[in-house]
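J.: what follows is a predicted structure for the sequence shown.
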Amino acid sequence: MTAIGIYGSAGRMGRAITDAIETAGATLAGGVDAGDDPSPLAAAADVLVDFSTPSAIEAHLAAARAVGTALVIGTTGLTPQHQSLIDAAAADIAILQTGNTSLGVTLLGILVREAAARLGPDWDVEIVEMHHRHKVDAPSGTALLLGEAAARGRDSTLAELRVDSRAGLVGARSEGTIGFASLRGGSVIGDHSVIFAGEGERIELNHRGDDRSIFARGAVRAALWLADQPAGRYRMGDVLGL
């Protein structure tokens, strides 16, 4: 059986992944958290799953790369520098990095890309997300993932089209941009809506996460798939053959 190690094992996602491993026909290689040496776990595992913090990513990449262990990264709030480190490590190990491991969100991203590709720039794109009061990053990694999908559908990049906030007299909306709104409160696991607004009509694509186990199950499925892949950088869509 595939042995899966968890970086960030004491967190909410880490605990949920531990439960998901037990029902997926895999084994738990162990888990580490902030301040622990990540190297022994990297050597003991067939594949690693990281739901820790951005500050730990560099050390976790180095540990996995040193022993050739595949790595699923679900940590959000990563910077462009983190992405560059992931790109470099992917030359030697298989890495799947995503803002959301839910299989439903993965499919939603495909639908968003297809809609953006077929609707003109006169259809405005707005992404609204809500999470629990304890979430520290905004927009969510999932919202950014969906924004990237919309940008790809329009043969552009999210960096070129992204609008994060509107306050005060900001003027009319610029055509082709992708807007974000982030809501925080209560115990919401994760709600995401992508709105395509045209003249006289509107399309809304939604996903509601009711239980954290959806992310854990997706992460374990991604880990089992990634363990057999050659070095490179992968997306959740690859797990589903999309």
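T.: All right, it came through fine.

J.: going by C-alpha atoms from here, please, whenever you check contacts or count neighbours.
T.: Noted.

J.: wait, T106 touches G237, no?
T.: Yes: counting by C-alpha atoms under 8 Å, G237 is a contact partner of T106 at 6.0 Å.

J.: more neighbours: which of those two?
T.: Taking neighbours as other C-alpha atoms under 10 Å, T106 and G237 compare with T106 leading, 24 against 17.

J.: wait, is that one part of a helix?
T.: Yes: under DSSP: H, G, I helix; E, B strand; the rest coil, T106 sits within a helix.

J.: so who does G232 touch?
T.: Listed by C-alpha atoms under 8 Å, 6 or more residues apart in numbering, the contact partners of G232 are 90-95.

J.: make it 7 Å
T.: Shown in contact with G232 (C-alpha atoms under 7 Å, 6 or more residues apart in numbering): 90-91, 93-95.

J.: again with G168
T.: Applying C-alpha under 7 Å, 6+ apart, no residues contact G168.

J.: next one: D164
T.: D164 sits in contact with 179-181, where contact means C-alpha under 7 Å, 6+ apart.

J.: mind redoing it with 8 Å?
T.: 139, 179-181.

J.: okay, now the one to match up with it:
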Amino acid sequence: MSKMKIAIAGANGRMGHMLIEAVLKADDAVLTGALDVPDSPNLGNDAGMFLGEKTGVTVESDISRALEGAEYLIDFTRPEGTLKHLDYCVKNNIKIIIGTTGFDEAGKKTIAKAAETISVVFAPNMSVGVNVTMKLLEIAAKNFAEGYDIEVIEAHHRHKVDAPSGTALKMGEVIANAIGRDLKECGVFSREGITGERDPSTIGFSTIRGGDIVGDHTVLFAGTGERIEITHKSASRATYAQGSLRACRFLADKKNGLFDMQDVLGLK
């Protein structure tokens, strides 16, 4: 069986390093390309330099060179960059795994349109644990739809540029769908001053940013006389990298289509 030919976008970032390391260690994958921004200090260097390894793959800013020979692109960058990479993948029949967060509705529609041509896994969090947690939240929400206030609390490192996190928003969507609500209408993303009593039909969000927190998410179901908390804490980005490889394996026989990690893990 031939190995999966994988290129990594954002090769010089924290997540990019984790993805490169995961691909290099995987028995069924080979690193074929490393893409980064034009002002990256690592352009022209070996993609494995941070590990002290020689991979023979050079970090490139030119997408045509970086993705030459690639069957898959794993992208955890920023929306504007990901959409440019997506366009190239559509034109060159390259499968894409998107872990980037912060897309607006137009961006999400562009991804859905691309999936008519190529296969795409698009998920705000590639962690297996987080996605199992999503399933637990769906079950919990159906039982706590009445008489319980629902709050989503998330914490990330100081460098994260979007809030709430894509994972927190996805958790809110899962809960809202489970209880027949629309998150766009019931989500509350800020509170300040005299807010009045809490509307029991809402789903609240709280955001914490600080230090090097990889990613913590808690959903609180607060009722009268009891509180139920479902929490996932990430200690390493390695979980996202391993989930991304599982997504690549899932797409191996998919010509096109839009999928998420619930599809990859068979949780739907």
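T.: On my side now, so go ahead. None of these values were measured; they are calculated from a predicted model.

J.: returning to what we had before: how about the contacts of D164 of structure 1, which pair is most distant?
T.: Greatest spacing in the contacts of D164 of structure 1, by C-alpha to C-alpha: P139 and G179 (10.4 Å).

J.: which one of the contacts of G232 of structure 1 is nearest to S55 of structure 1?
T.: Looking across the contacts of G232 of structure 1 and measuring by C-alpha to C-alpha, the closest to S55 of structure 1 is I95, at 17.8 Å.

J.: aligned partner of the closest one in structure 2?
T.: Under the alignment (TM-score structural alignment), I95 of structure 1 pairs with V120 in structure 2.

J.: circling back: output the contacts of D164 of structure 1 in CSV, with distance to A70 of structure 1, neighbour count and secondary structure appended to each entry.
T.: Formatted as CSV, the contacts of D164 of structure 1 follow (distance: C-alpha to C-alpha, whole Å; neighbours: other C-alpha atoms under 10 Å; DSSP: H, G, I helix; E, B strand; the rest coil):
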residue, distance to A70 of structure 1, neighbour count, secondary structure
P139, 28, 20, coil
G179, 34, 20, strand
F180, 33, 22, strand
A181, 34, 18, strand
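
J.: can you redo those as CSV with distance to A159 of structure 1?
T.: CSV is the format used below for those (distance: C-alpha to C-alpha, whole Å):
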residue, distance to A159 of structure 1
P139, 14
G179, 12
F180, 13
A181, 16
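
J.: circling back to that earlier point, now for the contacts of G232 of structure 1: which two are most distant?
T.: A91 and I95 (9.3 Å).

J.: any residues in contact with both of the two?
T.: 231-232.

J.: so how far is V188 of structure 1 from the counterpart of R237 of structure 2 in structure 1?
T.: For R237 of structure 2, the aligned residue in structure 1 is R212 (criterion: TM-score structural alignment). R212 of structure 1 is 10 Å from V188 of structure 1, where distance means C-alpha to C-alpha, to the nearest Å.

J.: these two - which one has more neighbours?
T.: For R212 of structure 1 and V188, the more surrounded residue by other C-alpha under 10 Å is V188, and the numbers stand at 18 against 15.

J.: surely the more buried one and M130 touch.
T.: Yes: if you go by C-alpha under 8 Å, V188 of structure 1 and M130 touch, sitting 6.9 Å apart.

J.: chain neighbours aside, what residue packs nearest to Y234 of structure 1?
T.: L96 (4.5 Å; C-alpha to C-alpha, 6 or more residues apart in numbering).

J.: contacts for stretch 150-160 of structure 2, please.
T.: Contacts for stretch 150-160 of structure 2 (C-alpha under 8 Å, 6+ apart): 164-165, 168, 171-172, 202-222.

J.: circling back to that earlier point, so the match of R237 of structure 2 makes contact with D191?
T.: No: proximity of R212 of structure 1 to D191 does not meet the contact threshold set by C-alpha under 8 Å, at 11.9 Å.

J.: that'll do, ta.
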